Structure formats: structure tokens, C-alpha cells
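>>> Fold the following, please.
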Amino acid sequence: MLKASFGSYVLMSFVSSLLVVIHAFSLKRYFYNAVVYLTKSKIATVVLGNCGVVCLLLVGKFMQAVFLGPLRFREEERLQVRIREAVIESCLAMTVFREEFNSKFIGLFAVLLFLKIFHWLSRDRVEYMEEQPNAPLLAHARLISLMAVLFALDIRLVVSCATYTMQYGPSFLVLFAFEFAVLSISLISTITRYGLNSADSYLEGRWDAKGMISFYNELLCDASQLIVYIAFFLYVQAFYTLPLHIIRDIYLTFTKFHKRCVDFLRYRRVASSMNELFPDATEQDFSDGDRTCIICREEMQSAKKLNCGHIFHVRCLQSWLRRQLSCPVCRANVEVSTRGSNTRNEAVSVLRNYLVHATHFISEAFT
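Presented below is the predicted three-dimensional model:
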């Protein structure tokens, strides 16, 4: 039923567009006059704009079939929520550039939303392949091709919008330059994550450094996006007005970045004091429990014991604690030390210094 209704909508859109064009050429004899009429007529603009949206949807359907195949329910559910949030934020952004609102703005907004959708889907598909490492080679080839196409489009659009802004001064293109820059950073992080998952799968899950590299990848992505958001906020504030739509993104990115800094400092304290925090497992511990490490599924000759009583390889425990400070079996919290407030203060100090230097650098760039 849904496919039939979509097909009817596409057919009606093309037929109505064809009728509008025929009507324009019947009223205006020459090609130029007919084009001018189509651009100035409100009805013609709406009909042809709707036809453009339909064409974009068809291209999206084609790209989905080629690069992704059928979407999973989880991907569709996430996509609907993200599209709704993106449209609301874009409507708020339009209020900042309302004096420059035109058909070009609408066209770039449609392209931006189109690319965002496939960025979200590629990231979700990378997460799915991380959970299902035995995906066929064709699925990997399609995903790699999609990310390569998206990366090329991101770079091209960032360069085009930024070049125009630097040559002709402030315009609504600065919004799209920053948006495409954020997408590029996110895509680079997704590509890196995919490469790490592929390498770990090749090594049969025995790559100990994967967790730490993944953490640095996400930390660098959040830091880079935070710089871009702050730069855009200062730029728009300097040449336009207060960009309310970007405050939410700055807050969410800052919160994620702060949490990663806190987690990293806590993990670094754990890693540097493993012997003091966790005692060595005794033969009695091995006889009471199981010699098989639940993380790597291999037999243990030596191990560390958590406060909850579960034992693990030292190497496996370190790798696990990079991701979360809880027991892999019972999920009990791992108590680091009594210096938790110091850890938070260190994270706040790191963030404060980072934001001061980033803001100073960006302000100097605009002056």
C-alpha cells in the first residue's frame, strides 16, 4: 500500500510539472519568456519545487538500493527521529538568514538533509557490522563505496561554500559550509571506526589497543565538532544575530566531550594503579569460580579480582575498563578511589583550557 501511494505521488508530481511547463510555453512564445514566467509564478514554483523533491527522493531510493539495501527497523526508527530534529533546527536557522531566504537556500537545505540521511545510515550500518562481524563481503564493499562518495561530496561542498563566503563576504552559505564541515568530521570518525572494527575482526578480537584508539577517535571527533560549532556561533554572532539553533548542538557536544574527558581520566587512574586497586586472584578464587575469563573466553593462569569477587585477565580487564567502569559480569560499579572529585576537577580544567584556547584562536581568525 505504501509503495503504491508513493508511486502515485511520483506520477502525479511529474504529470503536474509537465502540465505547468506546457502551460508556460503556450502563454509565452519564446523560451526565455517562458522560463521567466516559471520562475515568477508562485504556482509554478511550488509544483516544480515539489517535482525536485520527488527527484531527490528517487535518487535517495536508488542510492539506498545500491549501497545499503533494505533498512532495518532500528535504522528506520532512528532516521525518523533525526529527520524531525534536523528539520526543526533548520527552521530555526532560517530565521537567522531570513533576509537571504530564496530558492537557492531551499535547494541547499534539501541537499544537506539528503546527505545527512545517508551519513546517519552509514554510521548505523557500521554499528550493525560491529555487532555482526560475519557480514558478507558485498555489504562491506557497498558500505565503503557509500562512505567514499559521501566524503567526496562533503569536501566539495565545504570548499565551494567556504570559497564563496571568503570571496563575497558573509552570506547564508556560511551555514552550509559549517554544516558540511560537521558532516565531514563525523564521517571521518565513522570511517576510522569502521577501519578499527575491520582490523579487530581480522585479528579475531585480539587487538588490545582497539579500545583506546576508538576512544581517542571519538574524543577527537567531539573536540573538532565543538570547535566548528563555536566558530559558527561566533561568526554568526559577529555578522548576523544570536544563533539560537546552534546552542543545543554546542551543549550536547560539550556534554559528550566532558563525559569522555572524565571517563578517560578515571580510566588512566585505574590503569596506573591496577595492583593497588585490585588484588591478585588466588587458587581459592579459581577453585570457587571459573578459570575461563568471560571477556576473552580463554583459561586464566593469573588474574585480577574485583571488589564484587569476579576475576579476569589483567589485559582483558584493562581493555574492558576503557569502555566502562563496571564489572563485565554483574555490572557492579568499579570504585576507582576516593579522589572522584579531583578527577572531575581535572576534567573541568582540561575543558576550560581547551575552550579558552579554541575561542581565542577562532576570535583571532575573524579579526
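
>>> From here on, just use CA atoms for contacts and neighbour counts.
Will do.

>>> Can you give me the buried ones in the helix or strand that contains residue 198?
For residue 198, the enclosing helix or strand under DSSP states H and E is helix 173-202. Buried residues in helix 173-202, counted by 16 or more other Cα atoms under 10 Å: 173-194, 196-198, 200.

>>> Past that helix, which element shows up next along the chain?
Later in the chain than helix 173-202, the nearest helix or strand by DSSP H and E is helix 210-239.

>>> Tell me where the chain has helices.
In the chain, the segments counted as helices under DSSP state H are 2-27, 31-40, 42-63, 73-96, 103-131, 137-168, 173-202, 210-239, 247-272, 274-277, 283-288, 314-323, 340-366.

>>> for the ones you listed, which one sits closest to residue 297?
Taking Cα to Cα, helix 314-323 is the member of the helices of the chain nearest to residue 297, at 10.1 Å.

>>> number of nearby residues for residue 314?
19 (other Cα atoms under 10 Å).

>>> Tell me who's in contact with it.
Residues near residue 314 by Cα atoms under 8 Å, 6 or more residues apart in numbering: 303, 304.

>>> Could you measure from it over to residue 191?
Residue 314 sits at a distance of 30 Å from residue 191 (criterion: Cα to Cα, to the nearest Å).

>>> for residue 238, same thing?
34 Å.

>>> Residue 152 now?
According to Cα to Cα, residue 152 stands 13 Å off from residue 191.

>>> before we move on, what about residue 97?
From residue 97 across to residue 191, the span is 33 Å (Cα to Cα).

>>> before we move on, back to that, and the helix holding residue 198 with helix 210-239, angle?
For helix 173-202 against helix 210-239, the angle by axes from the mean of the first three to the mean of the last three Cα atoms, to 10 degrees is 180 degrees.

>>> For helix 173-202, what is the distance to the chain centroid?
Here helix 173-202 is found 7 Å from its chain centre; the criterion is Cα atoms, centre = their mean, to the nearest Å.

>>> packing partners for it?
With contacts taken as 3 or more Cα pairs under 8 Å, 6 or more residues apart in numbering; DSSP states H and E, helix 173-202 sits against helix 103-131, helix 137-168, helix 210-239.

>>> Please give the structure of this sequence too, so both can be compared:
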Amino acid sequence: MAAVNSFYVAAASTAASAAALQWWAGSLLDGAPAPRGAADGGGGGGDWLSTVLGSRVTVALLANLAAHVFLVLILALKTLFFVQLTSSETRKVLEHIINYVLYKGTFLPLVVPPNSRQIILWSSWLGLLCSLKMFQSLARERLEQLNASPSATPSRYFRVYSALLLVLSADVLWIKLCVGFCKSCNSKLFWLLFFEPLSIGFETLQSIMVHGFQLFDIWQRHLMDSGADYLDFQKSYKQAAGSFSEWRGRLIRHFGFVIDLISLLMSLGHYSMIFWLRGMAFHLVDAVLLLNLRALIASFLKRIKTYVKLRKALSSLDGALPDATYDDICAYDDECAICRGPMARAKKLSCNHLFHLACLRSWLDQGLMDGYSCPTCRRPLSLSSEHTRSSAAEVGNVQLIAEQLNMGLNQQRVPGHEHPIEHQNPSDAVWSTDA
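Alright, predicted model coming up:
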């Protein structure tokens, strides 16, 4: 109800802005002398347009109307995709918008000429990108909530998922418009138009891939729960679930690593371009820019190091844990306790609990504990004696796994999607820890 009320208020305010603009333009035309040639049927369209746009009040009213129309569009899309936001979602959206404006818009006045044309252009640029980031973060958080909800349906999930498709489409369209604009303007300043849209595009593409897999899982569960008509489908799904889950985990992990590096490079390019256009002036703002660049470079190198540690730890995990036999899988009802999905292949812990290797990697990737343990019984990760191929070698291997996990995986996530100093929301951990 609050969302509908806000939409109605914004629509009424937009109508009032349009009426005020129409009244002011009419008063200007009534008080202005008739353009030459108008009485003879000549073209006077350019004269009345220049008369109307020559007033600063008219320009202000036009900007006000455009802002109201944009607000109505944003509220309509928000209601369409998310219906109503919770208080927590509203707070997070405001925090993201404030951080984005502070970290991306604060430095623009250093290089943007102080004229009305440039101010309108870069304000529109920043406002559109803030809206895209808002919808992107909202969609990611809402999809994570739906994925954890047992009552989520494919239609509800796809409704929110469509917001990511809209963000990607709008971002691609905006990049095309920026390309055309830069071709008509021979200025290095407009190279700044591309860094942030490219970063948003790659991040949205990653979210589409990750949540697309989750949408596929929800659709499969919906089919299997719908009745006996899908027994054949359920049987084939069980046979392929293990290998598909492992392949998907690798794809998400590697693609997420590449996207993290690209996002860091886009932020690095944004600040480097501002620093280059401004030049070295040895002011306080230059020190802030250098600190941002230094933090981005450190985050870039840290992301590479933690990814290498992650690869080493997870590759050791596969060899250290024994494969579950067919009888073991049947005894545990062919179901992974992490993803609640069927198992064709599984790894067996010392406590005899079975999991998909990809799911176990995802559990360990999260780095939420100092000591890594079984997801079911919380027993410390180790090997039992009856499954030990070579006792000394396996014990050493497990110790190596624990050391690598405790040292490397707790530092897996690094900031940098929005700003190098900004801390990431813990709910965003799925973008690189989902296996």
C-alpha cells in the first residue's frame, strides 16, 4: 500500500510539474512579440522554441519535469518487479545509493566544466547508473531470499529475475548511446562515460548466470513435486545432478573471479582517468585519489592471491576425501544435506555423512568459521582410519587443507565493486563462494 501511495504522489507531482511548465511557456509566448513571417504563413517554429528555452525558469521547469517522470518510471518498475520493499531492503538501497554517489560522483566536479550542458549530462549519467545499481542490488538480495525459501515458485523467482534482464538491457542501450555521443564529441572527458556502465554490465551478467542456475533448480524441484507424471524426468535428473552441480560450481567460481578482476579494473580506470584529466596539483583531493588507486591495486593483487590459495585448497580436498560407494549413497537416500538434491557422486566424511563435492566446496568457501566441520553434525573435518589409503600422507593432506582453508578462504572476498574501501554486504558472498 505504501508503494502504491508513493507512486500516486509522484504521478500527481509530475502532473503538477507539467501543468506549471505549460502555464509558464504559455505566458512567455503571450508576452513575446509575434515572430516575423508567422502572419504570412512562414516558419516561426524556431523562434518560439528559442523564446521558450531562452528562459532559465523554463529550463528549470523542464529539468524538474524530467526528474519527476524518471521518478515515476522508477517507482512503477519497482512495483512491477518487487511489489513492496521491506524496511531492511529500503535501508540497504539508501546506503548503496549514498555510497555510490559519494565514491563515484564526488570527483566528477574536478574534471567536468561548470556549465549547464555538462551538469545536466553528468547528472543524468549518475542518476541512471544509481538506478541500475539499485535494481541490481535489490534483485540479487531478493533472489537470495527466494532461493532460501521453500515456498518459492518459478514464476515468483522469474519475476524478480527479470529485473536483472532489464538492468542488462538498459545498460547495453546506455553504452550504445554513449558510443554515439562520444563519436560526435571529440573530447577525452567522455571516456569516463564507459567505465561504470561496463562494470555494471559485467556484474549483472554474472548475477544473471548465477541466479539463472538457481531458477533452473527451482523449476526442476517444482516439476518433481508436481506428481507422478515427471517420474522419468526425476530419474534422469538424479543421474545427472552430481556432475552438473560440479561443472556449475567450477563455472561460477572461475567466472566470478574474472568478473571481480574486471570490476576492479573498471574502478581503477575510472579513478585513473579522473587523475589524468585533472593532472597532478598536489592538493588534498589528489592524495585521496592516490589512496583510492593504491587500495584498488592492493585489492586486485589480493584477489589473485586468494584465488590461487582457493584453487590449491579445493584441489587438495578432492584427493583427501574418499568417494562414497553406491551402497553409501543408497543408505543416505541419495540426497545431499547441503543442497537437498539427489547425488550420483558424493564425498564421504569421517562422520559418514555424504555431500556433493561442489556443495562441500561451497560450504567451506564461505569461511564463516575458524574450524571447518561437517555441515550436518559439526564434527571437525578429518579422515577416518578405514578410508585412509595412506595414513601419514592423508593426515598431512588434511592438515594442509585445514591450513589453506583457514589462511586463504576467510579472505576470499574483497571489496571493489563499488569502491575499494567499502565493505561488502555478507549476503553478497554468493557471487564467488557459490560452488
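
>>> Report the TM-score for the pair.
Put the two chains on top of each other and the TM-score (TM-score structural alignment, normalised by the length of structure 1) is 0.71; 333 aligned residues with a Cα RMSD of 4.2 Å.

>>> Distance to residue 364 of structure 1 and mean neighbour count added to the helices and strands packed on helix 173-202 of structure 1, as a markdown table?
Below are these laid out as a markdown table (distance: least, Cα to Cα, whole Å; neighbours: other Cα atoms under 10 Å):
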| stretch | distance to residue 364 of structure 1 | mean neighbour count |
| --- | --- | --- |
| helix 103-131 | 29 | 17 |
| helix 137-168 | 16 | 15 |
| helix 210-239 | 11 | 18 |
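
>>> could the ones you listed be laid out in CSV, adding distance to residue 8 of structure 1?
What follows is these, written out as CSV (distance: least, Cα to Cα, whole Å):
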stretch, distance to residue 8 of structure 1
helix 103-131, 22
helix 137-168, 29
helix 210-239, 41
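
>>> Would you tell me which of these gets closest to residue 15 of structure 1?
helix 103-131 (21.4 Å).

>>> Could you pull up the average distance between that closest one and structure 2 after superposition?
Here helix 103-131 of structure 1, set against structure 2 after superposition, deviates by a mean of 2.9 Å using mean Cα distance after the TM-score superposition for structure 1.

>>> State the span of structure 2 onto which that helix is aligned.
Helix 103-131 of structure 1 corresponds to residues 120-148 in structure 2, going by TM-score structural alignment.

>>> Relative to the whole chain's centre, how far out is that stretch?
Once both centres are worked out by Cα atoms, centre = their mean, stretch 120-148 of structure 2 turns out to sit 8 Å from its chain's centre.

>>> Stretch 199-215 of structure 1 now?
Computed by Cα atoms, centre = their mean, the separation of stretch 199-215 of structure 1 from the middle of its chain amounts to 21 Å.

>>> now do the same end-to-end measure for that stretch.
Stretch 199-215 of structure 1 has an end-to-end distance of 16 Å (criterion: Cα to Cα).

>>> contacting residues around that stretch?
133, 193, 196, 315, 316, 319, 320, 322, 323.

>>> From the residues you listed, keep the buried residues only.
Among these, those classed as buried by 16+ other Cα under 10 Å are 193, 196, 316, 319, 320, 322.

>>> Now for the residues you listed: which two are most distant?
Largest separation among these by Cα to Cα: 193 and 316, giving 20.3 Å.

>>> gap between the residue nearest to residue 379 of structure 2 when sequence neighbours are not counted and residue 381 of structure 2?
With sequence-adjacent residues excluded and distances taken as Cα to Cα, 6 or more residues apart in numbering, residue 379 of structure 2 is closest to residue 373, at 5.1 Å. Note on residue 373 of structure 2: its distance to residue 381 of structure 2, by Cα to Cα, is 5 Å.

>>> So if I had to pick from the two, which one is more boxed in?
Of the pair residue 373 of structure 2 and residue 381, residue 381 is the one with more neighbours under other Cα under 10 Å, namely 19 against 16.

>>> so who does the more buried one touch?
Applying Cα under 8 Å, 6+ apart, the residues near residue 381 of structure 2 are 349, 350, 372, 373, 374, 398.

>>> Neighbour-wise, which one of the residues you listed leads?
Compared across the contacts of residue 381 of structure 2, residue 349 has the highest neighbour count, 23 neighbours, by other Cα under 10 Å.

>>> Just tell me what that one corresponds to in structure 1.
Aligning on TM-score structural alignment places residue 349 of structure 2 opposite residue 304 in structure 1.

>>> Report the contact partners of the closest residue to that match other than its chain neighbours.
Nearest residue to residue 304 of structure 1, sequence neighbours excluded (Cα to Cα, 6+ apart): residue 280, at 4.7 Å. Taking Cα under 8 Å, 6+ apart as the contact definition, residue 280 of structure 1 lies against 302, 303, 304, 305.

>>> Just give me the match in structure 1 for residue 252 of structure 2.
When structure 1 is aligned by TM-score structural alignment, residue 252 of structure 2 is paired with residue 214.

>>> Please apply the same query to residue 176 of structure 2.
Looks like residue 176 of structure 2 aligns to residue 159 there (TM-score structural alignment).

>>> distance of that match from residue 173 of structure 1?
Counting by Cα to Cα, the separation of residue 159 of structure 1 from residue 173 of structure 1 is 11 Å.

>>> repeat for residue 6 of structure 1
32 Å.

>>> contacting residues for the residue mapped onto residue 63 of structure 1 from structure 2?
Mapped onto structure 2 by TM-score structural alignment, residue 63 of structure 1 lines up with residue 77. Going by Cα under 8 Å, 6+ apart, residue 77 of structure 2 touches no other residue.

>>> likewise the one 4 residues further on?
Residue 81 of structure 2 makes contacts with 159, 160, 162, 163, as judged by Cα under 8 Å, 6+ apart.

>>> Keep only those residues that stay in contact in structure 1.
Compared against structure 1 with both residues aligned by TM-score structural alignment, their matches' Cα atoms under 8 Å, the contacts of residue 81 of structure 2 retain 159, 160, 162, 163.

>>> Aligned to the first one, what sits in structure 1?
Using TM-score structural alignment as the criterion, the counterpart of residue 159 of structure 2 in structure 1 is residue 142.
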